[in-house]
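Asks: generate a structure from the sequence data that follows.
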Amino acid sequence: MTQLARLPTELFHELFQYLWANEILHSFSNLSDQMNSILESYSSYRINFQSTRYSIFQRICEQIQPEQVISLILSDKNDTPHLTKIFLSYFHIQQFTNLRLLSLIQVEHDSLCKILPELSKLKRLHSLSFDNSSGKGKFVDFTDTNTKIYSLLPKSSSETILQLKYLCTTYSDALTSMNFPNLLQLRLNCHSLHPLNAILQQAPQLKSLTLFLDVFRDLYAFQPCYSLRKLILIVKHAHMSIDLIGQFLEKFSNVTHFELKNIFGFAHRSLIDGFQWERIAQSFSIFNFKFHMKDTLTERNLDSFRTRFWIEEKHWFVVCQHNYLFTVSLSDFGLPYIGLTCMKSLYSTIPNNAILYHPKYLIFHRRPSNTQFCFTTIQNLQPIWLGSVQLLSSIIDLNQIQYLTIIPPVFSLFKNISSHMPKLHTLRFEGNQVDIDVPEQSSLSGLQLKQIHTLQFHIAKDSKKSIYDLQMISYSFPLVEHISTWPVKSRSDIIYIIGLFKQLSSISFVIHQSIDKIKRYSEFDSQLILNDIEKYLHCSAMCRIDFISENDRTPDLLHFWLCERVR
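Replies: All right, here's what the predicted structure looks like:
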């Protein structure tokens, strides 16, 4: 500490720009009075409360003053239920007078209603992101729109909108009556194109637009937008022809960066015609796409993408595999995964195959007949068949694996995790054969993998027995902080499982399908469960119950965020 004390305060403040608030406080708090003074004088803290431990959340709320914060991320996702509600018991959002960026991730309805009316008091805010409270993914159910949130937006946020440079939201209809004189980037989740026209006319400086669309329609009477340079279009149901896309792009004549991707269903056949795209994409400097086709593609489908325009002039390369067609320049814009046994059907326009598409997710089915490919960017691996770790290493750079999906036949892989997968932190257990196949779990016996922080279980809600020995798992993964989703039949199951994992921060349960509706109401009362947790485990917790549906308020899923246990 003597050497650190000689460094100027400005140098520490420069270093802090690269760290989150929790990292700064953990590393530098209480080293000396001088260091504490440096922390107190720092005025650019960035707080990220996603997947945070309750003790870290509490420490930040108690040590940092709101005027010291320039960036704030609040999340009420399953691993931090009710976080925003507790945060608002410490602070009022208007106290964050120097806040530049605010991101609200699946924040619960009541908390949103407290935050939104106060946004106009944040005079320095220039980046705002908030989605719907249901949190069902990128695409929302637009038939279940919360009208109260819609009514709050125009009244509370119009002043804030005027100063924003970045906006990300699902509430597109509420924005049609607002002005965006300074907006440069917009990420919008829309049912259709209908509200977009009005929004764009009020955003004269908009440079970048990312659209998550349910359906591609309502193109009529669409006005041009000349300021836009970057357009990303991600469509849930891509029932659109290339002619329709061309008409749409005519409204954005100055766009030089265009990306197009369909999520569900099958893309229109005309979208895999490179000659037609050549006519549309003349002015693009960056062009990426991913299409899911109904029919299996062959190498002949790439012929229209082998022209001088694609290969020599633009240097855009295209790959087809099975029924996917995609560009290779973006590693996360191509296939959601790649199956290793499909390598024979992978074709590309890359000369001499000098470059290979770099996926992030690979499914390893069985020993491949063609191993000339080597994947160096795989982060998510699902080995369904396993020969030897040496064979895996010859095809995949295992050092990059962060997420591993494991099934009983490949449990032997556990013994190689520490030596071959140093970055691995999340394990997903697939239990599709839970009732018919009880595996040998000796691979875990006596083994401890302290690098694993997250366990995910995919077990049928109606399974009659578990193939997994939870006591063995709790021993083998002693530092696990997050678990989802384990089936339970009673409150005592919940207490027992939480008690096994001493470092647990969050856990989600699914109520077993055999439990009838009456027992679900009586047995899985949130307050009764919280009382049991405090009584038997000596810690408090937050609990959120998800119901079967909006119309059926029967408990189905239970999410817990745990405080530190009293030892």
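
Asks: from here on, contacts and neighbour counts on C-alpha atoms
Replies: OK.

Asks: list the buried residues for stretch 457-475?
Replies: Neighbour counts over stretch 457-475 (16 or more other C-alpha atoms under 10 Å) mark 457, 459-460, 463, 466-468, 472-475 as buried.

Asks: mind checking which of those residues are in strands?
Replies: Per DSSP state E, strands hold the following members of these: residue 457.

Asks: please provide the structure for the following sequence as well, for comparison with the first:
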Amino acid sequence: MNTMELFLWKLPRLRHFVFSGKVHIDIANGRRWEILAIDLVTFHFNFQLGVGRLNNILETFRTPFWLERKRWFVAYKNHHLFSVPYFADTIASFPFYPPVHSTAPDDRFFFQHIKHLQLPEVATIDLHYFTHIETLELRCTIPLTTLHTMIDLSRVRHLILNWLINLSNLPILPNIMPNLYKLSLNDQCRNILRSVREIQPIEQIRSLQLEDLREITRVSDITQFCRIFPCVEHLHVNLHVSIWIGEQYNEAEEHM
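Replies: Sure, this is the predicted structure:
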């Protein structure tokens, strides 16, 4: 800690400081940092350390300087003592559990910082609400009514659909997710083609990611797929069988 004190005292004009790394236990002392950080406008840190007396350390970050004057909050999780929300998780899998040890006044600091939410199973109604989800990853079929109770869907910009999910709600995406522009379909191509007669064009999608096109075996399939997503500007395709391109090229030549 003495080295860090000397380093910062040599920078009297310093106003913004981000500090991250594996540190000695004496670095995790809120009262000593009060002296060093008194003139800082922003101070974010992520200390990797082993903590024996965690409660004693957190108490040094619960003084009026931290909680009232600066409103700088910290949390401890997986051997990391970090600033909240700067170094808090941005990706979470439901159910999401915020850090148990924290000086933040409530759990909203953690839920509001999540930008990417994964739903691997049917979610139960939770008391917490995700207000800043930009990427939503669904690995199960879940009712829209349930999603509305959990997430502000108007902020979702990227929707990821995994496995065999019911696509009956696909045509109404523009209504429930007005800012959605990217759609990722993992193992969904055949599922979409089965429902193609019922799906109207979705012009809102500008970026489309397809995990595997092996199930699209005919030129007519490609035509139908392009009809569903007519306004795509960015296309990302992962092919797992190299021969697929040659097969489709040969078939396309036969139709010319």
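
Asks: quick one on the thing from earlier: what's the closest of the buried residues of stretch 457-475 of structure 1 to residue 426 of structure 1?
Replies: The shortest gap between residue 426 of structure 1 and any of those belongs to residue 457, at 11.0 Å (C-alpha to C-alpha).

Asks: just give me the match in structure 2 for that closest one.
Replies: Using TM-score structural alignment, the equivalent of residue 457 of structure 1 in structure 2 is residue 210.

Asks: ok, its match touching residue 190?
Replies: No: counting by C-alpha atoms under 8 Å, residue 210 of structure 2 sits too far from residue 190 to count as a contact (11.5 Å).

Asks: so what touches stretch 196-211 of structure 2?
Replies: The contact list for stretch 196-211 of structure 2, computed with C-alpha atoms under 8 Å, 6 or more residues apart in numbering, reads 170-171, 174, 180-187, 189, 224, 227-239.

Asks: list the contacts of the most centrally placed residue in structure 2.
Replies: In structure 2, the centroid-proximal residue (C-alpha atoms, centre = their mean) is residue 116; its distance is 1.9 Å. Residues counted as contacts of residue 116 of structure 2 (C-alpha under 8 Å, 6+ apart) are 90-92, 133-137.

Asks: nearest to residue 153 of structure 2, of those?
Replies: Nearest to residue 153 of structure 2 among the contacts of residue 116 of structure 2: residue 133, at 7.6 Å, using C-alpha to C-alpha.

Asks: counterpart of the closest one in structure 1?
Replies: Match for residue 133 of structure 2 (TM-score structural alignment): residue 378.

Asks: secondary structure class for its match?
Replies: What DSSP: H, G, I helix; E, B strand; the rest coil gives for residue 378 of structure 1 is coil.

Asks: pretty sure it sits against residue 399.
Replies: No: using C-alpha under 8 Å, residue 378 of structure 1 is not in contact with residue 399; the gap is 9.2 Å.

Asks: who's more crowded, the two?
Replies: Higher neighbour count among residue 378 of structure 1 and residue 399: residue 378, with 22 against 18, using other C-alpha atoms under 10 Å.

Asks: distance check, the more buried one against residue 392 of structure 1.
Replies: As judged by C-alpha to C-alpha, to the nearest Å, residue 378 of structure 1 and residue 392 of structure 1 stand 12 Å apart.

Asks: repeat for residue 535 of structure 1
Replies: 48 Å.

Asks: more crowded one of these two?
Replies: Regarding residue 535 of structure 1 and residue 392, a neighbour count based on other C-alpha under 10 Å identifies residue 392 as having more, with 16 against 12.

Asks: alignment lookup: that one to structure 2.
Replies: Residue pairing (TM-score structural alignment): residue 392 of structure 1 is matched to residue 147 of structure 2.

Asks: for that match, which three-state class applies?
Replies: In three-state terms, and counting by three-state DSSP, residue 147 of structure 2 is helix.

Asks: who are the contact partners of the residue lying closest to it once chain neighbours are set aside?
Replies: Closest residue in space to residue 147 of structure 2, ignoring its immediate chain neighbours: residue 153 at 7.8 Å, by C-alpha to C-alpha, 6 or more residues apart in numbering. Counting by C-alpha under 8 Å, 6+ apart, residue 153 of structure 2 touches 133, 147, 176-177.

Asks: dump these to CSV, plus distance to residue 244 of structure 2.
Replies: As requested, these are exported to CSV (distance: C-alpha to C-alpha, whole Å):
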residue, distance to residue 244 of structure 2
133, 36
147, 37
176, 35
177, 34
